[in-house]
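1. Build me a model:
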Amino acid sequence: MKKWLWPVLFLAVYVNLVVPLKSFMDNRPVAVKLGYLPDGKVLRYTVADQKPLVAELAVLKVLFYFGSLVEQWQNQIAIPPEYYNMYRMIESAVRLDPYNMDAYYFAQAAFTWEVGHAEDVNHLLSYGMNYRTWDWYLPFFRGFNAAYFLKDYQSAAEDMKRAAELSGSALFTNLAARYFYEAGHNDLGIAFLRAMVQRERDPKVKKAFSLRLEALEKVKQLQSAVVAYQKKFGRLPGQLGDLVTSGMIDAVPRDPYGGQFYIQPDGKVRSTSSFAESKKRRVQQ
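-> All right, here's what the predicted structure looks like:
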């Protein structure tokens, strides 16, 4: 074979193999480019003192990957995200470095709203709360997920209570009390609010706590009367006025938020105000 044929043959093979391969690599789904990261429990023993660095690189890789997907979506290119691989990589990062806040932020943003995996995210947050014991964000995130996505108001109340204690925020205090009420644990909500009223120094915040405390105490009064009515008559009252006519209470109390108390078909006492101050009331104050 002539010498010049070898370069030609090599070039032909190169073109036939490399060019299609390059085309495949360029056009393959972005999801494939995310790659793989071993389980964090295994990596902890292999990366030695480089755990925070490896965790940060893993989080950055997921962030870059997700950012590239967003760019594709903006260009009207529909590429299905590898949510499972993304979650596993974030989970490995958290196992390596439970102090990495970026991992929790991303998990909260991407896996709750986008794919509805709030329960999985709460597992990550629970793990992180064992380490970031000073951080009110994690119990706040977990409590929000419990209430908004999972409808677990008891867990939400406990988490908001913890967030309130860590942050000193009035918002979390009110949320905790409200979720205790939603969970049917008025006594817990009342005890919690009483403690917060006693230690609060700001007059305006203290007044807000006192207002919600008053509302819960009145709900407890009405709810107890409903239970007593049912025991006596073998049925729920049709309306709260029945509690007055039957002698269970002297009068239906006034909702401090300006609404009207009423009884649901299941016997739970609620208010038309939803225990939120109206704009009219705030203006008058």
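2. Every contact and neighbour count from this point should use C-alpha atoms.
-> Noted.
3. So which residues of this protein form strands?
-> 261-263, 269-271 (DSSP state E).
4. Nearest to residue 241, out of the ones you listed?
-> Closest approach to residue 241 among those is made by strand 261-263 (9.3 Å; CA to CA).
5. Can you spell out which helices and strands pack onto the closest one?
-> Other helices and strands packing on strand 261-263, by 3 or more CA pairs under 8 Å, 6 or more residues apart in numbering; DSSP states H and E, are strand 269-271.
6. now the strand it packs on, how far from the chain's geometric center?
-> Here strand 269-271 is found 26 Å from its chain centre; the criterion is CA atoms, centre = their mean, to the nearest Å.
7. what about the residue most central in space within the chain, distance to residue 13?
-> When CA atoms, centre = their mean is applied to the chain, the residue found nearest the centroid is residue 145 (2.6 Å). To residue 13, residue 145 is 57 Å away according to CA to CA, to the nearest Å.
8. just residue 74 next, same as before
-> Relative to residue 13, residue 74 is positioned 38 Å away (criterion: CA to CA).
9. What ranges does the chain have for its helices?
-> Applying DSSP state H to the chain gives helices spanning 5-27, 40-43, 51-74, 83-96, 101-110, 118-129, 137-144, 153-167, 170-182, 186-199, 203-233, 241-245, 279-284.
10. between these, which one is nearest to residue 270?
-> Nearest of the helices of the chain to residue 270, taken as CA to CA: helix 203-233 at 7.5 Å.
11. Contacts for stretch 15-29 next, please.
-> The contact list for stretch 15-29, computed with CA atoms under 8 Å, 6 or more residues apart in numbering, reads residue 79.
12. mind checking which of the helices of the chain is nearest residue 34?
-> helix 51-74 (6.2 Å).
13. what is the orientation angle of that closest one with helix 101-110?
-> If you take axes from the mean of the first three to the mean of the last three CA atoms, to 10 degrees, helix 51-74 sits at 30 degrees to helix 101-110.
14. this one next, for a side-by-side:
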Amino acid sequence: MRSLALAFLTGLALLTLASVLSFRLAEAHLNKPYDVLHVPSGRAARVAALGHRTFVSDLYWLSAVQYIGERRTGKGKADQLGFDKLLPLVDLVTDLDPRHGYAYQTAGIVLSAAGRLHESDTILRKGMERGPPWWTFPYYISFNYWFYRGDLATAARYAEIAARKPGASANISHLAVSLASKSGTPEEAITLLQELKATVKDEVTAGRLDEQLKLAVLERDAQMLERAVAELEKQRGWPIATLEELVMARIIPAIPPDPFGGRYVWIGAERRVRSSVNSFRFELQEGGHQPGFHYQAPETNKERMLR
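-> Modelled structure (predicted):
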């Protein structure tokens, strides 16, 4: 009897330990961010699809949506993994279904916002060549060259292409002229980003556009404050120390709020206004200027982006 009781207790202890280990393994698996281990070539996938390319394309598109969504929410360590697989995934999706317009657009916007400008340009150019004739593809390439690289000549060429596409905003032709004359403004960026946001149908892409809208607002406010600084210094003949002096001198009624949640500060050594939490400023230069932010939004239910 005693040996039976001992055996029972031993078995119970082992079952308890196994349950705890199983729970911890399951918890670790659930907390592990979604990732894509392998992306097949478009040629291999076309052969394997056996005539069901659109169906297989949709399966990989759902995988791409989940891949983007976990990085957007910053769940677990997902935001540390980056977007290395996004271009191959969407390249595969659009190899299988070249008319999948939202795949080109979403990947182009997300990769741009993540600072992967070359990859953004690559998928958007593919959309221009093989996808539906959407004005958003060349427009967003124009935005990459204008807002992030400071290459106004190339940006103007793509804006002109976008302006000729069906359904293009009338504002794009004005932007093309402004860029060609090297006078593109943050106000134009804000207007066009708002129009572009009105064309998207998913929360992930809209979230990325919101972040880029914040950058455009930051640049608009900073330029306005710098003009106000120049006006005050011209009036009184000596440099300012803080932006608050603009309000005290009644040059401006108030300092606008920083769209990133910090505050605007005057950097005397640079003669520039910057955000206290985001170092981005537009630079007119030949070299590449990468986005100076990292997007992270509150966790929400992921929306499946089906066509």
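15. follow-up on the earlier one: any chance of the helices of structure 1 in a markdown table, with mean neighbour count and distance to residue 34 of structure 1 too?
-> Converted to a markdown table, the helices of structure 1 look like this (neighbours: other CA atoms under 10 Å; distance: least, CA to CA, whole Å):
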| stretch | mean neighbour count | distance to residue 34 of structure 1 |
| --- | --- | --- |
| helix 5-27 | 11 | 13 |
| helix 40-43 | 16 | 16 |
| helix 51-74 | 17 | 6 |
| helix 83-96 | 23 | 8 |
| helix 101-110 | 19 | 16 |
| helix 118-129 | 20 | 20 |
| helix 137-144 | 24 | 26 |
| helix 153-167 | 23 | 33 |
| helix 170-182 | 23 | 37 |
| helix 186-199 | 17 | 46 |
| helix 203-233 | 18 | 48 |
| helix 241-245 | 15 | 63 |
| helix 279-284 | 8 | 49 |
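16. any chance of the ones you listed in TSV, plus distance to residue 33 of structure 1?
-> Listed next are the helices of structure 1 as TSV, based on distance: least, CA to CA, whole Å:
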stretch	distance to residue 33 of structure 1
helix 5-27	10
helix 40-43	20
helix 51-74	8
helix 83-96	11
helix 101-110	18
helix 118-129	23
helix 137-144	30
helix 153-167	37
helix 170-182	41
helix 186-199	49
helix 203-233	51
helix 241-245	66
helix 279-284	52
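17. can you count the residues close to the nearest residue to residue 68 of structure 1 once chain neighbours are set aside?
-> Closest residue to residue 68 of structure 1 apart from its sequence neighbours, by CA to CA, 6 or more residues apart in numbering: residue 30 at 7.6 Å. For residue 30 of structure 1, the number of neighbouring residues by other CA atoms under 10 Å comes to 19.
18. Check the contact between residue 30 of structure 1 and residue 66; I expect there is one.
-> No - between residue 30 of structure 1 and residue 66 there is no contact under CA atoms under 8 Å: 9.2 Å.
19. before we move on, the earlier item: closest to residue 131 of structure 1 out of the strands of structure 1?
-> Residue 131 of structure 1 lies closest to strand 269-271 among these, at 38.6 Å (CA to CA).
20. Can you state the residues of structure 2 onto which the closest one aligns?
-> Strand 269-271 of structure 1 lines up with nothing in structure 2 when matched by TM-score structural alignment.
21. In contact with residue 91 of structure 2, which residues?
-> 42, 123.
22. Could you check how far it is from residue 72 of structure 2?
-> Note on residue 91 of structure 2: its distance to residue 72 of structure 2, by CA to CA, is 20 Å.
23. Likewise for residue 157 of structure 2?
-> From residue 157 of structure 2 to residue 72 of structure 2 the distance is 31 Å (CA to CA).
24. Ok, residue 108 of structure 2 next?
-> In this view, residue 108 of structure 2 and residue 72 of structure 2 are 15 Å apart by CA to CA.
25. swap in residue 18 of structure 2?
-> Per CA to CA, residue 18 of structure 2 is found 35 Å from residue 72 of structure 2.
26. and if you look at residue 225 of structure 2?
-> Residue 225 of structure 2 is 32 Å from residue 72 of structure 2, by CA to CA.
27. How about residue 41 of structure 2?
-> 26 Å.
28. ok, back up a step: looking at the helices of structure 1, which is closest to residue 261 of structure 1?
-> Residue 261 of structure 1 lies closest, by CA to CA, to one member of those: helix 203-233, at 8.2 Å.
29. Now do that closest one: which elements does it pack against?
-> If contacts are counted by 3+ CA pairs under 8 Å, 6+ apart, helix 203-233 of structure 1 sits against helix 170-182, helix 186-199, helix 241-245, strand 269-271.
30. got CSV for those, with distance to residue 113 of structure 1 too?
-> Below are those laid out as CSV (distance: least, CA to CA, whole Å):
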stretch, distance to residue 113 of structure 1
helix 170-182, 20
helix 186-199, 29
helix 241-245, 43
strand 269-271, 29
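31. Mind checking the ones you listed for the one nearest to residue 85 of structure 1?
-> Closest among those, using CA to CA: helix 170-182, at 33.4 Å.
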